[in-house]
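J.: Using only what follows, build the 3D model:
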Amino acid sequence: MRILVTGGAGFIGAHCVHRLVREGHQLCVVDNFNDYYSPQLKEDRITWLRREVDSFDLHRLDIADSSGLLELFEQFRPEVVLHLAAQAGVRYSIERPDVYLQSNLVGFLNLLEACRAFMPRHLVYASSSSVYGANEHIPYSEKDNVDHPLSLYAATKKANEGLAHAYAHLYDIPCTGLRFFTVYGPWGRPDMSPMLFAHAISEGRPVKLFNYGRHRRDFTYIDDVVESITRLLDKAPARSLTWDGSASTSYAPWRICNIGGQRPVHLIDYIAILERRLGREAVLEFLPLQPGDVLETCADTRALEQLTGFAPRVDLEQGLALFVKWFRTYTC
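T.: This next block holds a predicted model:
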């Protein structure tokens, strides 16, 4: 297939490009290489990809550039669009909401308009487990209410799901939204806990544990995420004449799907694994709950299993061992 991947120099994006090129697909990769975190890490991911799988086209383009995006769609004519570009980060959205509106709303609208003009077979886009917000039903099901986001980042992702539904209904664009749960692994983002904690432990600096370390997170290893995505790409939703009113599906060609590890872990236990793998004891600094944080995440992945026959299976011990092996190589 001809697949356009936005955010292809990002963490999940780079791993998806690696897998999809190896499977023989023709890829057009888009990224704006912004400086939310070190652009060098993104450049290094591309260098890794060029070394591993060189046969993809890279375009340094911001999805907020509507004319540039339309021109790229016209040239490449993607059959499938995998949209992973976004301004990430819950806490940064409190400081710079304007950045999130531009990338996550304007950029996503531009992408939907490009899809309306050129009609790919399937638009698969990144949502987030953060949309569950104040929901206290565990595990999180796609059928749960998501009307109470706790951060602007979560609100933009919820808005993406609504925009996608409108375009699916109005223009018959098959759309699948993926709610990712704390993805980790090699080439991960430096603003997320695996990299933050590994650096702090290695350098003898305090590990900051908000909510006094009582958070529980459903960690999902990157290979499981990529496997889930690749299996979903050719499973575009269709219009339904027998829609049951579920919040995760629709009469329109639209669906939502959780991608998570299904095994929430206390942060203290998570740090203990990192300590063993790094061979150093962590210095812990216990701090109050931060604005925008949720207390616990846990994915119900039955919909993913029904659609693909697959559910994430890499446990945290195994996944962190693989992460630390890469971390030592990349940082030393």
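J.: use CA for all of it now, contacts and neighbours both
T.: Noted.
J.: What is the biggest helix by length in the chain packed up against?
T.: The helix that spans the most residues within the chain, counting by DSSP state H, is helix 152-171. Packed against helix 152-171 by the contact rule (3 or more CA pairs under 8 Å, 6 or more residues apart in numbering; DSSP states H and E) you find helix 90-95, helix 97-100, helix 107-118, strand 175-180, strand 254-259.
J.: now for those, which one comes closest to Phe56?
T.: Of all those, helix 107-118 sits nearest to Phe56, with 20.2 Å by CA to CA.
J.: tell me which residues of the closest one are tucked away?
T.: Using 16 or more other CA atoms under 10 Å as the test for burial, helix 107-118 gives 107-116, 118.
J.: ok and it relative to strand 175-180, angle-wise?
T.: 150 degrees (axes from the mean of the first three to the mean of the last three CA atoms, to 10 degrees).
J.: Show me what helix 107-118 is packed against.
T.: helix 66-76, helix 152-171.
J.: Dump those helices into TSV; add distance to Asn34 and mean neighbour count as well.
T.: TSV is the format used below for the helices and strands packed on helix 107-118 (distance: least, CA to CA, whole Å; neighbours: other CA atoms under 10 Å):
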stretch	distance to Asn34	mean neighbour count
helix 66-76	17	15
helix 152-171	17	21
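J.: The structure of the following sequence is requested for comparison with the preceding one:
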Amino acid sequence: MRILVTGAAGFIGSHVALALLSRGDQVIGLDNHNDYYDPALKAARLARLQSHGAYTHLRSDLVDRGAVEDAFARYKPERVVHLAAQAGVRYAAQNPHAYIASNVTGFLHVLEGCRHHGVEHLVFASTSSVYGANTRMPYSEHASTEHPLTLYAATKKANEMMAHSYAHLYGFACTGLRFFTVYGPWGRPDMAPILFARAISQGQPIKVFNHGRHKRSFTYIDDIVDGVVHSLDTLPARNEAWSGLQPDPATSGVAPYRIYNIGHAQPVQLLDFIGLLEKNLGRKAQMEMLPLQVGDVPDTEADVTDLMANAGFRPVVGAEEGVARFVRWYRDYYQD
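T.: Got it, this is the predicted structure:
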């Protein structure tokens, strides 16, 4: 198939693009290479893709409506994996306009491209952050997500609603994936695993919020890629049993639309995750214990029953093995 992957120089996007190329798909990658974090890392990820003859790279910004229209018209992708976004929960407090531009306006341009160019399936990135003030664990796609606690989460909730309206109005399938905490080789340097690994390696203190007591559904990148690809291959259908009287947030009776959690079902306490980093780095962490940050939630836990049943998702890499693999890559790439 011809598949457009947005955010192809990003952490998850580059891994997904490589997996699609490896199975024989033609991939058109789109990324704006912004400097939210070190562009050299994005270039290194991209270099792994450009050795494939079936890969085409477009350096464009989703906010540029004309560039997005041109990409769809020129390459005519059959399916789209939309992973590009302004990432980072906390950065939204400093630069909220970037989130609306990239995550809302940019997503509209992707939806319009799908609408006008015959795309049969759009898989797009949402986030576990949409659960916000919902404290019922494990998080279920069938629960309400009406109370996001950050602007980033609000933009992703908006994406879910926009996708449903387009799936209903124009008939192309849309699947939203609520990512839980993803880590592994080629990860973002602004996220805890690399921040912690670098500080521990260099004997610097790390900031441990909520005194390290919160839990996260840490999910290794290979498992995430497997879930994204399986989701891409599984087109959602209308939920014919849905009466509309008590709408199911995860499905639709009027559109080929589905929302799934994607993450590891076994959450890990942050202190335990730090302990695995210490074990593999061979150094103890200097921890500055701090209270829970505003906008953070104490725990996340993914209910992935539906993705397992409907798309064959099977996370297999536990934290022990995943952290060991991550540290091996970290030492090799950063020579630290």
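J.: TM-score for these two?
T.: After superposition, the two chains reach a TM-score of 0.98 (TM-score structural alignment, normalised by the length of structure 1), with 331 aligned residues with a CA RMSD of 1.0 Å.
J.: re earlier: is it possible to export the buried residues of helix 107-118 of structure 1 to JSON lines including distance to Leu58 of structure 1?
T.: Listed next are the buried residues of helix 107-118 of structure 1 as JSON lines, based on distance: CA to CA, whole Å:
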{"residue": "Gly107", "distance to Leu58 of structure 1": "18"}
{"residue": "Phe108", "distance to Leu58 of structure 1": "19"}
{"residue": "Leu109", "distance to Leu58 of structure 1": "22"}
{"residue": "Asn110", "distance to Leu58 of structure 1": "19"}
{"residue": "Leu111", "distance to Leu58 of structure 1": "17"}
{"residue": "Leu112", "distance to Leu58 of structure 1": "21"}
{"residue": "Glu113", "distance to Leu58 of structure 1": "21"}
{"residue": "Ala114", "distance to Leu58 of structure 1": "18"}
{"residue": "Cys115", "distance to Leu58 of structure 1": "19"}
{"residue": "Arg116", "distance to Leu58 of structure 1": "23"}
{"residue": "Phe118", "distance to Leu58 of structure 1": "20"}
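J.: I'd like the helices and strands packed on helix 107-118 of structure 1 as a markdown table, with distance to Leu82 of structure 1 appended.
T.: Putting these into a markdown table (distance: least, CA to CA, whole Å) gives the following:
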| stretch | distance to Leu82 of structure 1 |
| --- | --- |
| helix 66-76 | 13 |
| helix 152-171 | 13 |
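J.: Those helices: which one's closest to Ile268 of structure 1?
T.: Closest to Ile268 of structure 1 of those is helix 152-171 (CA to CA; 25.2 Å).
J.: Structure 2: matching residues for the closest one?
T.: Aligned by TM-score structural alignment, helix 152-171 of structure 1 falls on residues 151-170 of structure 2.
J.: Sketch out the helices for structure 1, chain order is fine.
T.: Counting by DSSP H, the helices of structure 1 are 11-22, 39-52, 66-76, 90-95, 97-100, 107-118, 152-171, 193-203, 222-232, 267-278, 302-308, 316-331.
J.: ok so, going back, looking at the helices and strands packed on helix 107-118 of structure 1, which is nearest to Gly10 of structure 1?
T.: Using CA to CA, these put helix 152-171 closest to Gly10 of structure 1, at 17.2 Å.
J.: Contacts made by the closest one with the rest, please.
T.: For helix 152-171 of structure 1, the surrounding residues in contact (CA atoms under 8 Å, 6 or more residues apart in numbering) are 88-90, 93-94, 97, 100-101, 104-105, 108-109, 112, 116, 127-128, 130-131, 133, 146, 149, 173-175, 177, 252-254.
J.: Mean distance of it to its aligned residues in structure 2, please.
T.: Compared with structure 2 after the fit, helix 152-171 of structure 1 shows a mean deviation of 0.5 Å (mean CA distance after the TM-score superposition for structure 1).
J.: next one: that helix to chain centre, how far?
T.: The chain centroid and the centroid of helix 152-171 of structure 1 are separated by 16 Å, computed with CA atoms, centre = their mean, to the nearest Å.
J.: shouldn't Phe196 of structure 2 be in contact with Ile206?
T.: Yes - counting by CA atoms under 8 Å, Phe196 of structure 2 does reach Ile206; the two are 6.2 Å apart.
J.: Can you get me a residue count around Thr56 of structure 2?
T.: If you count neighbours by other CA atoms under 10 Å, Thr56 of structure 2 ends up with 15.
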